[in-house]
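1. Quick one, what's the 3D model for this:
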Amino acid sequence: MACLSSPDFIPRWQYSLSAEFQQNGVPAGSEPWVTEATKFAVGGEPASWCSAPTELRSRRAWAPKSTCFTVDNLEFHPRGRRLAASYTRRSPPPLQSLVRVWDLDAAPDLRDEDGLAGAAKEVVAAASPTLLQRWSAAGLSGTLPSFVARVFSHDGRSLLYLPDCKTVTVVDAATLTERFQLSGHTDAIMWAETSPNDKVVATSSWDRTVRIWSMESGEALRILSRADGQSWAGAFSPDGDVIAAGAGDGIVRIWGVDAGQLLFTFSGFGGWVRSLAFSPNGLQLAAGSGGGSLRIIDLKSWECVQSWQIDVNKTGRALAGPFLEIVGVQYTSRGDLFFCASDGHMVGYRPSQNLKWDFLRPSLANGIWFKTFAISKDGSKLISSLGSNVGIWKIH
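-> Okay, the predicted model is just below:
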């Protein structure tokens, strides 16, 4: 039997679903509500490459043969033309991580006539080899939080980064001077984000806790500690009243932020839950997990109202099941849902019209298994890496 990393696995893989989006027994339709707008090449064929997932849902970061960089995380400032980037130099040794904040106004004008490729070209420029090689420039030693964390505060005044795996540092986004540190976790922090009103910060860690901190002082306010496995992704509700966290025990827990009370648990996932997103109206929670499972939970009835499941039995549950994962779950401001399966498919679902969209990225054949897409703030465009290209779709 072929192993997952062998050349024989991809040709043998059969993509099919055992559960699909539907409403009142009617399967989701496939009318063209997401259409390709443009595509452009990142660059020529380099001497060597590193593939990397990013918060802008990555591109390949090309580097000289003697140096290998991976871009771990990227995020635009919510109100300006600044970009926070964390990246790692993996060779030559020693391993080095760095966080930089780039002023995009200092870059050449990259707008195009219809404005579709501008944002993507800015990302390409900001993460280009020229910038990645500037290790002598000032930066923050560390990494940015992952698992779809928003590393900037909602008011744009603060930036969260990890100087080490167990600590979050809150810095002034304009000056990069430290405000305070969040210390107390006893294992690696996977996710960190400010609440929608920027009053608190939440962190999720492998020490099986989610912690709530004051955004004013950095004081630890509450420790949420019911998980029986490593705690991974988190998400605030749009009103900031509740927080959801996924764990390695295959359970989603929903807590009240102010009192720290456990409101609800939802189990039955096929593996760890590492991707969560609330709908814009706060009435539903989408959760992606290992085993190729995506579920949408109604927060009034506390029931699963939608289920999307890859049929892992087509290749063999023992082989593919533990490695298939739903990642990067995101709602647009319009209420459309997008996510990636780790076999390379990008999937969209529009609940208002019961419509789906499915696209297989060619990067699958090159072994890139991560979520690699971004959605514009107004929910009208989707940007993704396509191997050595960047593709942009219109969401109608």
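2. contacts and neighbour counts: CA atoms only from here.
-> OK.
3. any chance you could map the strands in the stretch 201-350 of the chain?
-> 210-214, 220-224, 231-236, 242-247, 252-256, 262-266, 273-278, 284-289, 293-298, 303-310, 326-331, 337-341, 345-350 (DSSP state E, counting those that start in this stretch).
4. what angle separates the fourth one from strand 220-224?
-> Which is strand 242-247. 50 degrees (axes from the mean of the first three to the mean of the last three Cα atoms, to 10 degrees).
5. same for strand 242-247, what does it pack against?
-> strand 231-236, strand 252-256, strand 273-278 (3 or more Cα pairs under 8 Å, 6 or more residues apart in numbering; DSSP states H and E).
6. Kindly reformat these as TSV containing mean neighbour count.
-> Shown next, in TSV, are those (neighbours: other Cα atoms under 10 Å):
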stretch	mean neighbour count
strand 231-236	28
strand 252-256	21
strand 273-278	28
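7. Let me have those in JSON lines, adding distance to residue 213 as columns.
-> As requested, the helices and strands packed on strand 242-247 are exported to JSON lines (distance: least, Cα to Cα, whole Å):
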{"stretch": "strand 231-236", "distance to residue 213": "14"}
{"stretch": "strand 252-256", "distance to residue 213": "14"}
{"stretch": "strand 273-278", "distance to residue 213": "20"}
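8. another one to check against the first:
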Amino acid sequence: MKPYHYTIDQLYRDWRYAVEKDFVTADGKPFPYALGGHLQWGNEDRKLSLSGKPRDACLSGDGKRAAIVVDRRIQVIDTETWETIIILKGHTRPVDGLAFKPNDSNILVSSEGTDADLISRDAEPTIIVWDIDQAKKAPRLEESDLHGISKDVTAVAASKLEGLGLKLKASGQAELETALASEIDRVMAKQGISDNTRICGRLHIGHQPEIFNPSGTQMVYSPGYAPESDDTFSWDVVICSMDDFMPVLTLKGHTDDIKWSGWSPDETFLATVSFDKTIRIWDAVLGHQVHCFERDHYNWAGAFSLDSQHFVATDGQGIIRVYALHAEETLHWEFQAEGPKMWRPSVAWHPNGKLVAIGGKRDAEILLLDIAKKEVVQRRLLSGRDSKIDGEAHPMIPGRFVGVNEIKFVDGGNKLVVWVSGDGSIEVFDLSKEVKWRFARGGTEDGPEAEKWIDENGKVTSEAGSGMLVLEREGKLTLASVDFDGVRLWSVPLTDRRLGALSKGMA
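-> Sure thing, here's the model as predicted:
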């Protein structure tokens, strides 16, 4: 039989939201939607238009600024007004990672050439350090100026060619104008970062990585080009000072790609999770290896507990392991959920230190685990049963590509927020009030707003997004979905602190 190939593009056209298993209330019923909590595109509070398709985004530690990647540019936005502060130019290839320095919304780092499959050896992988306030003072080349210059240069070129008996047709002039504008923009952008700190290296761009230590005094990255995936090559990790960006420590031992790295909250440890089947815990001050946990499969993600006593990690078979870092017996709990094996690349600790949320890459699985009791508290699974499949594909195939890419506890641990790839939507679960919200990608559910996103063949026309930003301020959560056609803002009320927080109730 001829094999059937199902693509991500097909998934986004076919997918329709359906729940197989949901979070349940104390009396065993599925979480209901909060009042006004079931919305889709067209119902957002506000939509921000960008100069192109966004690829990635991050939020400053104080929540005052957002940085959104649009190809080779970074659009910095004031989250009070949601107006653009500046567009940073200087990268010559698409930006693939970025992060604000903690406690300083003025300093941003970004990288290009991190993905080993995309690196051209004639261009180094580069990390750029941006001082946003300084960049605002520099002269800027506006689009109108750029096109005016390219038009004038084209006119001169056409005149010179005509003197040689060669006529540059209108279509050729238009093509030359476009090419000149692009090249002038590139050259001036490159020249504009001549005073910026630049590092030949790669940011770790896995699922929810931690680029900086909590105090913002140090940064982690991998130096130079990505090596070949081979036991003979060392995939080093560098910790550098944010004062002068000089290396403080070089950590050696990994032999394959680093999928996640991050510091313990007390900054004593750095963890690196790798495809070389090891999880390594390093002394972040002296640089020696404290633990090396060897597994049978690739490793995907990890996270430290808030008290820095435990570390949770997931591997390519979906096995979840919790390590007690200061105990004689370090493996505290090993857990594999029922059902198909899957990657589980998204991890978040609850503020109370007893619960861990895990996001899976199949059927948008969410696991809420009680680490102390070693049991599953909640489990959510989506279903592909309502998806509109053509041809030979099995109706459950779409679910295999629908995964939780981001997961985060907010509102003092009362709420869990997730962004689901494939579905392309944000969901919020209030664990104390036992209700939920959903902000759905256009066309993934029925409703009057869905018609705009459905074509004559019943296929969804909205495309893949790239994630979310979550901001707590002024008594509400602001959720920004980074969609293919812009950024949509949604809001959810925060818990009234007079009612008591879930984290206290579970203490």
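9. that older thread, wait, which of the helices and strands packed on strand 242-247 of the first structure is closest to residue 185 of the first structure?
-> Nearest of those to residue 185 of the first structure, taken as Cα to Cα: strand 231-236 at 11.5 Å.
10. Touching the closest one from outside, list them.
-> 147-149, 190-192, 195-196, 203-210, 242-248, 273-278 (Cα atoms under 8 Å, 6 or more residues apart in numbering).
11. quick one on the thing from earlier: closest to residue 14 of the first structure out of the helices and strands packed on strand 242-247 of the first structure?
-> When these are compared by Cα to Cα, strand 273-278 sits nearest residue 14 of the first structure, at 23.6 Å.
12. what range in the second structure matches that closest one?
-> In the comparison with the second structure, strand 273-278 of the first structure aligns to the range 344-349 (TM-score structural alignment).
13. which residues are contacting that stretch?
-> 207-208, 300-306, 312-316, 318, 355-361, 404-409.
14. Buried ones in stretch 287-303 of the second structure, by neighbour count?
-> For stretch 287-303 of the second structure, the buried set under the neighbour-count rule, 16 or more other Cα atoms under 10 Å, comprises 287, 289, 297-303.
15. ends of it, how far apart?
-> One end of stretch 287-303 of the second structure to the other measures 19 Å (Cα to Cα, to the nearest Å).
16. And for stretch 263-273 of the first structure?
-> The first residue of stretch 263-273 of the first structure is 18 Å away from its last residue (Cα to Cα).
17. now swap in stretch 85-103 of the first structure and tell me
-> 11 Å.
18. Would you mark the buried spots in it?
-> By neighbour count on 16+ other Cα under 10 Å, the buried set for stretch 85-103 of the first structure is 85-89, 96-102.
19. ditto for stretch 195-208 of the first structure
-> Quick answer for stretch 195-208 of the first structure (16+ other Cα under 10 Å): 195-196, 198, 200-208.
20. From these, pick the one nearest residue 8 of the first structure.
-> residue 206 (34.0 Å).
21. The alignment partner in the second structure of that closest one - nearest residue in space that isn't next to it in sequence?
-> Superposed on the second structure with TM-score structural alignment, residue 206 of the first structure falls opposite residue 275. In space, and not counting its chain neighbours, residue 275 of the second structure is closest to residue 298: 4.5 Å by Cα to Cα, 6 or more residues apart in numbering.
22. Quick one: map that neighbour onto the first structure.
-> Under the alignment (TM-score structural alignment), residue 298 of the second structure pairs with residue 230 of the first structure.
23. need the contact list for that match.
-> Contacts of residue 230 of the first structure by Cα under 8 Å, 6+ apart are 205-208, 247-249.
24. Kindly present these as JSON lines, with separate columns for distance to residue 356 of the first structure.
-> Shown next, in JSON lines, are these (distance: Cα to Cα, whole Å):
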{"residue": "205", "distance to residue 356 of the first structure": "34"}
{"residue": "206", "distance to residue 356 of the first structure": "34"}
{"residue": "207", "distance to residue 356 of the first structure": "37"}
{"residue": "208", "distance to residue 356 of the first structure": "35"}
{"residue": "247", "distance to residue 356 of the first structure": "28"}
{"residue": "248", "distance to residue 356 of the first structure": "29"}
{"residue": "249", "distance to residue 356 of the first structure": "30"}
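25. Closest to residue 172 of the first structure out of the residues you listed?
-> Nearest member of the contacts of residue 230 of the first structure to residue 172 of the first structure, counting by Cα to Cα, is residue 205, at 23.6 Å.
26. Is it correct that the closest one is in contact with residue 190?
-> Yes. Judged on Cα atoms under 8 Å, residue 205 of the first structure makes contact with residue 190 at a distance of 5.4 Å.
27. who's in contact with stretch 60-68 of the first structure?
-> Here stretch 60-68 of the first structure has contacts from 46-52, 69-71, 89-92, 127-129, 385, 387-388, using Cα under 8 Å, 6+ apart.
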